[in-house]
Structures are given as C-alpha cells and as structure tokens.
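Novice: could you look at this predicted model? Sequence included:
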Amino acid sequence: MSNNSNVENLSPQVIRQIAKEMSELVSSPPEGIKVFINDEDITDIQAVIEGPAGTPYAGGSFRVKLVLGKDFPTGPPKGYFMTKIFHPNVAKNGEICVNTLKKDWKSELGLKHILLTVKCLLIVPNPESALNEEAGKLLLERYDDYCQRAKMMTEIHAHPPKFAKEGLEMDPTSSSVGTIFKGVGGPLAKKHATEKSKTLSDKKNLKLMKDKKRTLKRL
C-alpha cells in the first residue's frame, strides 16, 4: 500500500462506494478519459484525459490525480495534473483550481463528475480564479500567445511517445514524456529509445519552425 494511502482514514462504506465508482469508470469510461485502478490502494485515483479537439491541448494526454481527504465525501478531493500544462487554473505544482472541488462541492457528486469537470476546464478555462497568473493574463489579453504557449507545452510534455508502435509495453500511470517501459532493458533498448527521442525532437523543431513561418506570413 502506498505511503499516501487514505484507506485507513476512510470508512468501509466510503471505500466500497469508491471501488464501485472506479469499477464503473473503467467498464464505461467517459469520452476522452481513461481511469487506472491501483489494486493496492483504491484511494489512489489516477486518470489520463485526452486534450479536447479545438483547444491548444488537442493531441495531448494529460495524467491527473485525485487526492481524497479523510473527510471525503463530505469534503472535496484535491486534484493535480501530473503532466506539465500551461493553464490558468493549474498551479506550477499541478494543483487544479476548480469550483466543483471547492465551494460548489456536494457530497453526492461522484468521481466521474470531477473528472468531467477537469476535462471541461481544458475547453473553457476560468481566468478569474487563476492559479497561474501568467496564463490567466495571456488568456484575457493576448489569446493567440496563450494558445501558442499552451500548444508548445502540450507538444513537449503531453504527447505520448511513438514507442508503443514498436511493440514496447508502456506503464500507463507514468508521465507521458518520462514513460517507464516494462520488460525493456539493456543498452540497445536505451540507444534505440534515445535515437527515437532525437528523431521526434527534430521533427517537433521542424514543425515549430514551420508554424512560426506561417504566423509571420499572417502578420
């Protein structure tokens, strides 16, 4: 069991409810959200949210974690982005500022509702309750710059590696860039991963240069 486990702080009834909700989320996941169950600690709630189309986060996979306090479900959980993201409502340490997790919280709101709210926040950020002031300011004053910065962060940190196509098994709970590969070792595997990483990096740089040229042409 993990050191941060809250199992001993929660009643058996609450644990059963969490287990039921998690099971439902896995069997019929909300669109663009994949939940992972930690068999050793049911209170370790992690999910990957796909960046919604039409947003600067499109194409990215963002790992989020919900931390349940000992007063859950009376008190709201805390939410964190484990994947780096440039967003007005996400602090540098990944903490998420969502009203549903604070003043609008009701004990009957489930885990699915929270994850959907976090996904909605990627579509409609709220600059008025900004935890990242720079992102909030850019969103309001220079929207194009905000989009470009958010897209760049998504490119760097939230794009899943292409290694999966090579038949390597990925640990889904690891962050997308520093992905941990199971059952892969030895200098050849590392060399191959490094070369692939360099190729991807070159492609990204080329794409960024093309994007910049397009932007300059528009100006």
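Specialist: That came through, no problem.
Novice: going forward, measure contacts and count neighbours with C-alpha atoms only.
Specialist: Noted.
Novice: counting neighbours, what do you get for the spatially closest residue to Thr74 that is not a sequence neighbour?
Specialist: Of all residues not flanking Thr74 in the chain, Ser107 sits nearest, at 5.1 Å (C-alpha to C-alpha, 6 or more residues apart in numbering). Neighbour count for Ser107, taken as other C-alpha atoms under 10 Å: 10.
Novice: quick one: which helix or strand includes Ser107?
Specialist: In the assignment (DSSP states H and E), Ser107 maps to no helix and no strand.
Novice: contacting residues for it?
Specialist: Each residue near Ser107 by C-alpha atoms under 8 Å, 6 or more residues apart in numbering is listed here: 72-76.
Novice: go on, Glu128?
Specialist: Gly136.
Novice: check the one 4 residues further on too.
Specialist: Under the criterion of C-alpha under 8 Å, 6+ apart, the contact list for Asn132 reads 87-92.
Novice: go with 10 Å
Specialist: 86-92, 94, 97 (C-alpha atoms under 10 Å, 6 or more residues apart in numbering).
Novice: filter those to the buried ones?
Specialist: Buried residues within the contacts of Asn132, counting neighbours by 16 or more other C-alpha atoms under 10 Å: 86-91, 94, 97.
Novice: let's bring in a second one:
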Amino acid sequence: MPLSIELDNKNKKIMIPFKNSMTIKELMESAVKRAGLSQNDTFTLEYNNAELFEDDTLEQLGIQDNTVLLLKSLNNMVQVTSISDNNNTVIPTTTTTTTATNTVAIGTSQVISCIDVIVIDLSGSMSAPAFMGSYKPGELEMKRIEFAQALFQTFIDKMVSYELPAVCGLVCFGSVAKLTFGITKNFDSFSTELGEIQANMGGTSLWEAIVLAAKTIVDFRNNPPSDIKLAEPEKLFCRVFCLTDGQDTSNYPLYDAYSYLKKNRIVLDSIPIGEISQLLLALSTGTGGSCFVADTAQEGIGLFEREALLSLGCRENFNHDGVDVPDINELKKLGGIFQKSIERKADSQSTVTCKSVVDTNTMESSGLSRGPSGKRLVKEYNNLVNDISSDPTQYPYSVYVGENNLSTWKFILKGPVDSLYENGSFVISFNFPDDYPMKPPKVRFLTKIYHCNINNDGSICLDILKDSWSPSLTVGKILLSLQALMVNPNPNDPLDVVKAGVYRDSLETYNNKAREWVSTYASFSLDDLKKAHGLE
C-alpha cells in the first residue's frame, strides 16, 4: 500500500509508493515534485501533528504503509522561534509548560497507579491563624483552612504538571465525616470543590474520617469506573492524606483505624497544623506513611511540590505494608519523626554507568541499537561526538552513554557564560523511551540547581519536553534550550513556585541563592563529578 501525503491548505492528497528505507527528506522531495510545488520553498512533513526529522527513515520512525502524512510549507508561516545552533538550525525558544489548567488527559489506555483521598479538618479552630507570629501590620493573616487549601491545590497542580497516573477524592470532617467529592480524574471540578470548603463545623472525628477515606478507596479499587484501568495490586499505591489541627474527639477506636488501613494496604500521610499529634504520627508510621510539618506557608508549599510527597512510589525505602503491631499500646509506642522534607529515590537509569567513548559499530552488531529508537540514537550520538570534536568551544558539554543501555545518556553541562551558573558543572540525565523520537526523552538535572523552572528533584518545565515535542528535535537542540532556560528563567510560569516568589520579590536574593547553590552543589572537580555519577 502507498503512503498518503496531504498538502496543507490545498485540499489535495497525493500517493507515494511505500519504501521502508526512504528518508523523510527523500519523501518530501518526492512529494514536492509529484504535487508540482516550488522546490525553492521550505517544507516539513508531519505525522500526528509532530514534525519529522529529515534524516530518519520510515523504518526508523515505525511508519507503516497506508499512513497519512501532512506536508507543510514554512514560507508563509510566521517565525516564532529564536535560538539557533551552530548549523543555523532554528530550534524552539524556551517556553515553559503552563500548569494553569487542572485537567489531566488520562486516556483509557493509561493505567492508574495512585489512588489518593484527601482528608481535611473543617472544625471551627481551622479558622485560626495558621502560624503564630505570622501577622504583619497591613497584611492579611493566613488561616489554617486557607493553608490547607493552598497545600492541596499545589498537590493537585503538581499531579497535573507531572502527568501522574492518579485519581483523587475528598473527605471533610468535623463532628461527622462526609465524602465531599468522590474519587475522580476530573481535577478541574475537584479543585473548584476544594476552594469552596469552609471551616464551620464542631468536633473532630479524625479516625472516623480517615477510615471513611480508606473505605472509599477500597470501594473504588474493587469497582473502578469503566473508563479507569487500575494497575495490578502490587503496583497500585493507595493513600489517605490527612490535614488536621486537633486531636480526635470521637469514640472511634484508633487501633481499629490502624487495622483497617493495614489490612487493605492503604498508607496514611498526614500534616498536623498547630498542635502536634503523637497519635497521628504513630498511625502514619504504622501504615507505612509519613507525618509532615511546616513552620511557614513557604515551607509547606515547597514540601508539597516534592515528587516523593506526591507519589509514594518515588520514596526511598518505602514500605507499602507498614509496621505490624499487636495492640493499641504497641501502636502508641511506634512514634516516628515529623518530616520537614522528603527526598526522591534515584531512578534506576540514573545509576547506570555511562562511558564517554562507545563503539556504535559494536552496538549495531550486538543488536543494542536494533529498532527505530536505537538507530536514531546511534545517529545522534555520532553527530554529537563529531560536533564536539570539531569545535569544543562551541559545545559546553560532554556526552556519556550507557555501553549496555543505549536508552540512558548523561551529560556534564557547563553553566552558560555570563549567567548565574557560569562557574558550575551540572550532570543531566536523558532517558529515552522505546518509541523515541515519536515521544520525548525524560530529562532531569542530577546536580541540584536553584532555578524557578527546575524543581528540587531536577524535573524541568520546558515545552519541547512535553506538548511541543516533535520528532524533528534532537538531543543537541534540547541542550541548547536548557542553556537558554538557564540564562532566561520564566518566573511567570514556574515549576517551583517558592523560587519564583523569591525571584519576583527580591531578584538580588534569588541571584545570590542561585550562586550559593552553584558553589555548594556544582563546583566539584571533573574527577569527583564523574565518580559520583558513574561516568567513565
């Protein structure tokens, strides 16, 4: 069967014989000739709204016969890009990815691996100030309920931003507990409901509310909606996340709450405000969860942006089964620690040993580069090595590739000249999916960097790594975009809202903090850097 090429704005389609070895450039040239278009114009070829890379073959891209492609002329289009590499190839500007919307596009094929139910105290005391001594003349004081809303709105926003395969529900309580919003993937409606709750109830039925949330999870897990596909039980993380400012005033037995959560492998995370609760800490510890504290709103927001708080599966040494205790007395003795931060465990790919020189011929002969992704990566690696060796001053980075794992690359990137980071060296990891280049790589800073568009876990807010990805983009162009982002942060669309707030409030403080982090985290010798990150 032939390929179908649609001509943009011409309401015309041409057919071209299918040949696996044909490159995108050859296919475009053939289409231009067959359609009688001007060969002086510049064209791109798109598949599913993604621009294709000229040097890739149809086989490398996994494009089959009878596929429909779109041929676009760039001559009449407005130029919206501005950064050029040394081959005068135009690449996208460093537009960051907006996180303003709370809609997660979870298709029926995406497997949900996280079920969360948030539990919020609506007793009258939640209208009290969130932090003692926080009041300043002329400044409105944040109430505890407002702090709770801010924390969990951040929680929802980051779940959307990181595209976590999760669903969420809401239980509110005073003297009684009530399911306020059922478990959903519609985070827009959830956020609206979260913003409307008011602290006007009496009593604190804390344990009852936690158990109601857990039962809601069990019901959902046993009878998921038809449009929700859940992960296998051993890969499904279920959590109740509770915020309260008081002690339980009901007659519900604490040990019964523990037993129900433990039996159903449901974790309790909690964050007490004001009064510290040793019993809440013990219950969290017993179920395998954590009890968090924050002394300021800024601390709380920063905590709720951490990936290990958002996703249980990201935590180091996480125990989904909790701790076995025989009775209430032993449960009360569990104790634990109140956590002000939580670190993300290292990706398995980030610990892969990578080498600066790899034999791509050996890779090809051994089958490591088999398939569209591997062949494209070999080509990009060879191009990068040739570019760096031809003019090292123009390429402020070195590349390291997993000798037995072609999908993992690491770079040592020097901070851009005349930027806050110019004296630093940063290790960055690239993890390529099996369907690269149709899907973007996962890119992460392994070296800590103080930047409002890069969070404390190294994730990056960059449009070309998400919605604006195109198969025509390359690793080299991603690196150029990262350098541009380091020079020009975007505090109006941040990934780290705390750092963005510092940027807007005091640019001098932000700049000093960025330089301080360079000195602390990015000033190691090359040998120490390579040793720490498995680079040879």
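Specialist: That came through fine. Here the structure is a predicted model, which means the values were calculated and not measured.
Novice: any idea what the TM-score comes out to?
Specialist: For this chain pair, the superposition-based TM-score is 0.69 by TM-score structural alignment, normalised by the length of the first structure; 170 aligned residues with a C-alpha RMSD of 2.9 Å.
Novice: got the contacts of Asn132 of the first structure as JSON lines, with distance to Lys198 of the first structure and secondary structure columns?
Specialist: JSON lines is the format used below for these (distance: C-alpha to C-alpha, whole Å; DSSP: H, G, I helix; E, B strand; the rest coil):
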{"residue": "Phe86", "distance to Lys198 of the first structure": "24", "secondary structure": "coil"}
{"residue": "His87", "distance to Lys198 of the first structure": "27", "secondary structure": "coil"}
{"residue": "Pro88", "distance to Lys198 of the first structure": "31", "secondary structure": "coil"}
{"residue": "Asn89", "distance to Lys198 of the first structure": "32", "secondary structure": "coil"}
{"residue": "Val90", "distance to Lys198 of the first structure": "29", "secondary structure": "strand"}
{"residue": "Ala91", "distance to Lys198 of the first structure": "30", "secondary structure": "coil"}
{"residue": "Lys92", "distance to Lys198 of the first structure": "27", "secondary structure": "coil"}
{"residue": "Gly94", "distance to Lys198 of the first structure": "27", "secondary structure": "coil"}
{"residue": "Cys97", "distance to Lys198 of the first structure": "35", "secondary structure": "coil"}
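Novice: farthest-separated two in these?
Specialist: Phe86 and Cys97 (13.3 Å; C-alpha to C-alpha).
Novice: ok, the counterpart of the residue nearest to Thr74 of the first structure in the second structure to Glu29 of the second structure distance?
Specialist: Aligned counterpart of Ser107 of the first structure in the second structure: Pro471 (TM-score structural alignment). Distance of Pro471 of the second structure to Glu29 of the second structure, computed by C-alpha to C-alpha, to the nearest Å: 19 Å.
Novice: what does Asp188 of the second structure give?
Specialist: 46 Å.
Novice: please apply the same query to Leu384 of the second structure.
Specialist: Relative to Glu29 of the second structure, and taking C-alpha to C-alpha, Leu384 of the second structure is found at 26 Å.
Novice: compare these two (neighbour count), which wins?
Specialist: Shown here are Leu384 of the second structure and Glu29; by other C-alpha under 10 Å, Leu384 has more neighbours (18 against 15).
Novice: tell me which stretches of the first structure form helices.
Specialist: 12-27, 111-123, 133-141, 143-153, 186-218 (DSSP state H).
Novice: could those helices go into TSV alongside distance to Phe36 of the first structure?
Specialist: Listed next are the helices of the first structure as TSV, based on distance: least, C-alpha to C-alpha, whole Å:
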stretch	distance to Phe36 of the first structure
helix 12-27	7
helix 111-123	13
helix 133-141	29
helix 143-153	24
helix 186-218	25
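Novice: these: which one's closest to Pro161 of the first structure?
Specialist: Comparing those by C-alpha to C-alpha, helix 186-218 comes nearest, at 8.3 Å.
Novice: chain center to that closest one, what's the gap?
Specialist: 22 Å (C-alpha atoms, centre = their mean, to the nearest Å).
Novice: the inter-axis angle of it versus helix 143-153?
Specialist: 170 degrees (axes from the mean of the first three to the mean of the last three C-alpha atoms, to 10 degrees).
Novice: for helix 186-218 of the first structure, name the packing helices and strands.
Specialist: Applying 3 or more C-alpha pairs under 10 Å, 6 or more residues apart in numbering; DSSP states H and E, one finds that helix 186-218 of the first structure makes contact with helix 143-153.
Novice: the helix it packs on aligns to what range in the second structure?
Specialist: Against the second structure, helix 143-153 of the first structure falls on residues 507-517 (TM-score structural alignment).
Novice: what's in contact with that stretch?
Specialist: By C-alpha under 10 Å, 6+ apart, the list of residues contacting stretch 507-517 of the second structure from outside reads 419-424, 447-452, 499-504, 518-523.
Novice: most neighbours of all the contacts of Ser107 of the first structure, which one?
Specialist: Of the contacts of Ser107 of the first structure, with other C-alpha under 10 Å as the count, Pro76 tops at 23 neighbours.
Novice: alignment lookup: it to the second structure.
Specialist: Checking TM-score structural alignment: Pro76 of the first structure goes with Pro440.
Novice: isn't that match up against Asn431?
Specialist: Yes. Between Pro440 of the second structure and Asn431 there is a contact under C-alpha atoms under 10 Å: 9.0 Å.
Novice: dump the residue contacts of Val240 of the second structure.
Specialist: 115-119, 168-171, 209-214, 216-217, 261, 266-270, 284, 289.
Novice: among these, which are in helices?
Specialist: Per DSSP H, these map to helices at 209-214, 216-217, 261, 284.
Novice: could I get those residues as TSV with distance to Gly476 of the second structure and neighbour count?
Specialist: Formatted as TSV, those follow (distance: C-alpha to C-alpha, whole Å; neighbours: other C-alpha atoms under 10 Å):
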residue	distance to Gly476 of the second structure	neighbour count
Ala209	52	28
Ile210	50	27
Val211	52	21
Leu212	51	21
Ala213	48	30
Ala214	48	25
Thr216	48	21
Ile217	45	25
Leu261	49	27
Ser284	46	28
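Novice: show me which pair in those residues is furthest apart.
Specialist: So, those by C-alpha to C-alpha: farthest apart are Thr216 and Ser284, at 18.2 Å.
Novice: quick one: the aligned residue in the first structure for Val498 of the second structure from Arg149 of the first structure, how far?
Specialist: Counting by TM-score structural alignment, Val498 of the second structure lines up with Glu134 in the first structure. Distance of Glu134 of the first structure to Arg149 of the first structure, given as C-alpha to C-alpha: 11 Å.
Novice: thanks a lot, catch you later.
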